[in-house]
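Enquirer: sequence and predicted model, in that order:
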Amino acid sequence: MFRTLIFSASLISASVAQNFVNPIAEGADPCVIRHDDKYIWCQSAGNRGVALWVSDRLTSLGTPHVVWQAPENGPYSKEVWAPELQFIDGKFYIYVAASDGKNANHLAYALESEGSDPLGPYKLHGPFATGEGSDGKSPNIWAIDMMVFKNDGKLYAVWSGWDKPGSDNQYLYIAPMKSPVELSGPRVLLSKNDTYLWERTEEREGSRGLAEGPQILQHEGRTFLIYSTAASWLPTYKLGLMELTGEDPLDPTSWKKHDQPVFRGTEKTFGVGHGGFVQSPDGKEWWNVYHAKRDRGGNWLRSIFVQPFTFRDGVPDFGQPVDPGTSLPLPSGEKILSSSLPLAVSFRNSRDLDAFSYYGHQQFLAITDKGVELGTAPAEPVNAYRAGEKLVLDGGEFTDFSVDTEISFLKGDRDAGLLFRVTDPSVGFDAQRGYFAGIIPGNKTVVLGKTDGKNWKEISRAPLTSDVSSGVKLAVTAKGKEITVSLDGKKVLSAEDDTYAKGSVGLRVVDTHARFENLNITGN
């Protein structure tokens, strides 16, 4: 078992929610495929490797597994960007861009699984010959965002590349393939990158065009290439579409570009793009998986959204991005998880997290032999941001219960504590509905409050008289509207509130680094 469950004769069951809330995770350039009734997510691991997550659900990434680590030095040791996982002819392949630390040296590589296990091991191939000349290497030229597709049984690669060394102008290219790890012909420019103003970084004359993140979507005999365009670092990022209308994918005239973007930002969800498309568990729905910016500044702080789309007259209709905090029905056929009490988790290895969903930047989560750490400062931060990092138990809708955990404060003196009666968790400081009981060493306070998905409201506080420097046991008992909070077995505050009657439990920190050892939940 991936968690330790201690069952009694009587269990508290959960009538779990059938909705979820976006964004579901931190990340950029999300890739997910459906394989053997599982969703396999693929992302860069801090720009120094590739990580996969295996999940039963499209709305939760699951637990990360680093399947390939870049070497300390060399041509593919740094800037590991936008890995794309694909299953081709019985094997898994991960197409990824990497460099020696200088962006101008980015080239495309392939990782090939040695067997049928998506978690590896993997063998590295490359770099691909994505340049000019008859050999594609005279010289080899900058390439990122490669993916592979089949048309009439033949294999092709598409990617974003520079037109010449050092140009920093990104176009979409295509080439035939000899195998999933080798091209068999020269690259072909698919289209200009500034045909329309909306393809330009600032959507106006004088700014440059940019095309990247090509994704192939095949449906009912039609092949679409959906690409990301404009500026990934600005709110202008969006999706454009080309359709294969001719017979030869290597002939640019075989592709027809739509004159309008097919997915663009709104006032609340912006900088959208570079994702992928996958079906619901029962195959009845199509879902758009993409990232959006966290703010309107020129940066790459992003989080992951998923939402359904349809086809209109055979063409994908993505609608518009949902607002953060919007509740959506679960994908059709997605498992509705149910956790029962009593429950005990030790947090000693990554499998202990299989029953939880994490909401926060991936580099602020760590598992050690002493417990799970939230808010851990990344050694090499990559587009890092704080978001009230939290782990929430999947499938819990408990009413009356007691929960406790041991907390050690490792760095910082802000909040760390327990979430309870929680629903609608998402990425964000107060992006959940429910209660939070926490310790704030900085002002020697124990606090109890609630969030409505966007805002925090304090219910009660008490002075912290215990020494928490060497760790402390925090416990909460909820019975009806009565809530009590204890430290090391001593009650420190009690209050009444009937805003939330049931929900799950979890761990949370606010701008601090804390370790949690054990989580125990029992029914009253």
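Expert: Yep, it's here. Numbering: from 1, shown residues only.
Enquirer: from now on I want contacts and neighbour counts done on CA atoms only, so please keep to that.
Expert: Fine.
Enquirer: strands of the stretch 351-500 of the chain, residue ranges please.
Expert: 356-359, 365-368, 371-374, 390-393, 401-411, 416-423, 433-440, 445-452, 456-463, 472-479, 482-487, 490-496 (DSSP state E, counting those that start in this stretch).
Enquirer: and here's the other structure:
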Amino acid sequence: MKWTITDDCAGRPQSLKLSSLVLAPLLLTATLHCGDGTMSPLPHGGGTGPEEVGATPLAAACTPGSSGNPFVSGWYADPDMKIYNGVYWVYPTYSAPYDAQTHLDAFSSPDLITWTKHSKVLDKANVSWATRAIWAPSPIFRNNTYYLYFGANDIQSDGQLGGIGVAKSNNPAGPYVDAIGRPLISKFINGAQPIDQNIFIDDDGQAYLYYGGWGHCNIVKVNSDMISLDNASFKEITPSGYVEGALMFKRNGKYYLMWSEGGWTGPDYRVSYAVASSPLGPFPKAGTILSQNAAIGTGSGHNTVVNVPGTDDWYIFYHRRPLGETDGNHRVLSYDRMYFNSDGTIKPVEMTSQDNFCDGNALGWTSYGATWTVSNGRYVNQQQPDAKALLNTNYSALSLEADVTPGASGDAGLIFRVSSPGAGLDAYKGYYAGVAAGSDRVVLGRANGGAWTELASAAATIDANVTYHLAVVANGDRISVYLNRSTVPTLTATDATYASGAVGVRAHDSAAAFDNVSASKPPGAIFYADGGYGGLGISLNAGNYTLAQLNAAGIPNDWMSSLRVPAGWTVQVYQNNDFAGTMWKFTADTPLLPAEANDQMSSVKISAQ
């Protein structure tokens, strides 16, 4: 057997350590040991090699961003980060009522996968003038010192004590202590509330502080001592739509200013950006790259970015609010991959809903009916009559996949469009697709609070303790199940009982294991029966669709009330068949169509970028 090792050390010296060799089927577990002391785990199989259909597929590599969000536990927001001595350090706001926001924690990671918490790196006890609302820390290292810029007290006028402070430490984990005994910026300048500071040092050594709330953004030069300002250099640089959360970074000689728009507790919180040739701007808005996702999370914003050294791999770190949370302070830390176009513009970020359990935890999962644990990089359950675990999601049209390892009895697989989960057998409403080693079959069915309806099944050789790749595509009322990456569905069914709900995994009377769980919306524009992306959702690829073609895709006449439009796409909705009558054009997600267009689609043209 021939194996090709993929270099994941970014050009660093490396050696290969074989940590285990398991037969039947053959699996090779390997780790690249890089010369700078870091380790880069390779996929099971040691790289790329033959994969026997029906046998254990090669597991995905442990790569940043693939182990699920949130990446740490607890309520946190407003992350900023730096890399110190090869270690990634994230400094967020402790998200609580303002009077309880009296300290800052930090999290460190050698690989963007596993994280260590450092409690109370800054506490109000070490800042004489700070009493509450300590937030939005921004770290930097200079002068052989670690600095942390922060806001405190949420002042509403110049007559109040507070604003932006600076603390210092000889360790990135703190403790940080007030560096000057007073706020660094304590007044409203150019209308900007002194909050949400971001420190940036340019290639020429000049340091800048970007900051501001209340819809105004300022820049000011920071002196080389990092604890005083060039007071003559204050300049307003507010871009269109700016509310708060300024961030500056540099790539390929271009300066990128990011900021948050909308209300931090509202449904319109989002991240936009501008590009300039100077750190001073001007900063004309280039677009919005991160918005809430009704299937995954809301209130996404106040971000930072990080570039993996030696690569052009970039990640955006931000906070978002789990679905169903109504407390504004219940925010969690998340991150996703960020990509650039060839012209330097940024592609819209896709929030992810996935977990390969490489981080050794199951944050974001809620279990029912059994004890679930992460063991050897897989999500496993104790054998019970019905064991379920759900991700807090709400998908209608979706693509869901996972590596499933069933036990000797019962069956195991994926659940989707789930609501009302419970601990009893089939005590949920939703769909299930699974494999059964005991009966050698693949099954698709519908549960309704204890009642089970089989929608389709097929015979297949399913062995106990062997891993199978299982995938489900649900688009409108059409459901397809795929086994071992076949391009032809193993099962198909038509059922519209459940329009949307959570995704997850399930084992019925089986001690099963799951890995590489991933949920996403299908490609294309998605049309929904109800406003707010509610009701049944049906995805359509680029093309022109007459009424007959819409009906064939499962979309009735005069049915659509909201839609999601991929970035760069255009959807032209026509009131009548054959692209006649009034036309409405949509180039972005629209949670509710204008009254005159609601339930008026009889034909549509969809064009991709």
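Expert: All right, it came through fine. From a predicted model like this one, the values you see are computed outputs, not experimental measurements.
Enquirer: picking that back up, can you tell me which of the strands of the stretch 351-500 of the first structure is nearest to residue 301 of the first structure?
Expert: For the strands of the stretch 351-500 of the first structure, proximity to residue 301 of the first structure was assessed by C-alpha to C-alpha; strand 356-359 is nearest, at 14.6 Å.
Enquirer: give me the helices and strands touching the closest one, please.
Expert: Applying 3 or more C-alpha pairs under 8 Å, 6 or more residues apart in numbering; DSSP states H and E, we find strand 356-359 of the first structure packed against strand 25-26, strand 390-393.
Enquirer: make it 10 Å
Expert: strand 25-26, strand 63-69, strand 390-393, strand 504-509 (3 or more C-alpha pairs under 10 Å, 6 or more residues apart in numbering; DSSP states H and E).
Enquirer: mean deviation, that strand versus the second structure?
Expert: By mean C-alpha distance after the TM-score superposition for the first structure, the fitted strand 356-359 of the first structure averages 4.4 Å away from its aligned residues in the second structure.
Enquirer: residue 33 of the first structure against residue 56, yeah?
Expert: No. At 11.7 Å, residue 33 of the first structure does not count as touching residue 56 under the criterion of C-alpha atoms under 10 Å.
Enquirer: okay, and the common contacts of those two?
Expert: Counting by C-alpha atoms under 10 Å, 6 or more residues apart in numbering, the shared contacts of residue 33 of the first structure and residue 56 are 39-40.
Enquirer: look up the closest residue to residue 528 of the second structure, ignoring the ones flanking it.
Expert: Spatial nearest neighbour of residue 528 of the second structure, excluding adjacent residues (C-alpha to C-alpha, 6 or more residues apart in numbering): residue 537 at 4.4 Å.
Enquirer: pull the distance from the longest strand belonging to the second structure to the chain's centre.
Expert: In the second structure, assigned by DSSP state E, the strand with the most residues is strand 297-307. Chain-centre distance of strand 297-307 of the second structure: 9 Å, with C-alpha atoms, centre = their mean, to the nearest Å.
Enquirer: that one: which residues count as buried?
Expert: 297-307 (16 or more other C-alpha atoms under 10 Å).
Enquirer: helix or strand next in line after that strand, which one?
Expert: strand 314-322 (DSSP states H and E).
Enquirer: measure the mean distance from that following strand to the first structure post-superposition.
Expert: With mean C-alpha distance after the TM-score superposition for the first structure, strand 314-322 of the second structure averages 1.7 Å from its match.
Enquirer: against the first structure, where does whatever helix or strand comes next after that strand fall?
Expert: Sequence-wise, the next helix or strand downstream of strand 314-322 of the second structure (DSSP H and E) is strand 332-338. The alignment of strand 332-338 of the second structure onto the first structure (TM-score structural alignment) spans residues 303-309.
Enquirer: tell me which residues in the matching stretch are buried?
Expert: 303-309.
Enquirer: before we move on, what about stretch 214-222 of the second structure?
Expert: Quick answer for stretch 214-222 of the second structure (16+ other C-alpha under 10 Å): 215-222.
Enquirer: rewinding a little: residue 440 of the first structure: which of the helices and strands packed on strand 356-359 of the first structure is closest?
Expert: Closest of those to residue 440 of the first structure is strand 504-509, at 10.0 Å (criterion: C-alpha to C-alpha).
Enquirer: and the closest one, what does it pack onto?
Expert: So strand 504-509 of the first structure, by 3+ C-alpha pairs under 10 Å, 6+ apart, packs with strand 356-359, strand 371-374, strand 390-393, strand 401-411, strand 416-423, strand 433-440, strand 513-523.
Enquirer: can you check what angle separates that strand from strand 416-423?
Expert: 150 degrees (axes from the mean of the first three to the mean of the last three C-alpha atoms, to 10 degrees).
Enquirer: what ranges does the stretch 151-300 of the second structure have for its strands?
Expert: Along the stretch 151-300 of the second structure, the stretches classed as strands by DSSP E, counting those that start in this stretch are 163-169, 177-178, 198-201, 207-211, 218-222, 235-236, 244-251, 254-261, 270-276, 285-290, 297-307.
Enquirer: so for residue 545 of the second structure, which of these sits nearest?
Expert: strand 285-290 (29.1 Å).
Enquirer: mind reading off the mean deviation between the closest one and the first structure?
Expert: Strand 285-290 of the second structure: mean distance to aligned residues in the first structure after superposition is 3.3 Å, counting by mean C-alpha distance after the TM-score superposition for the first structure.
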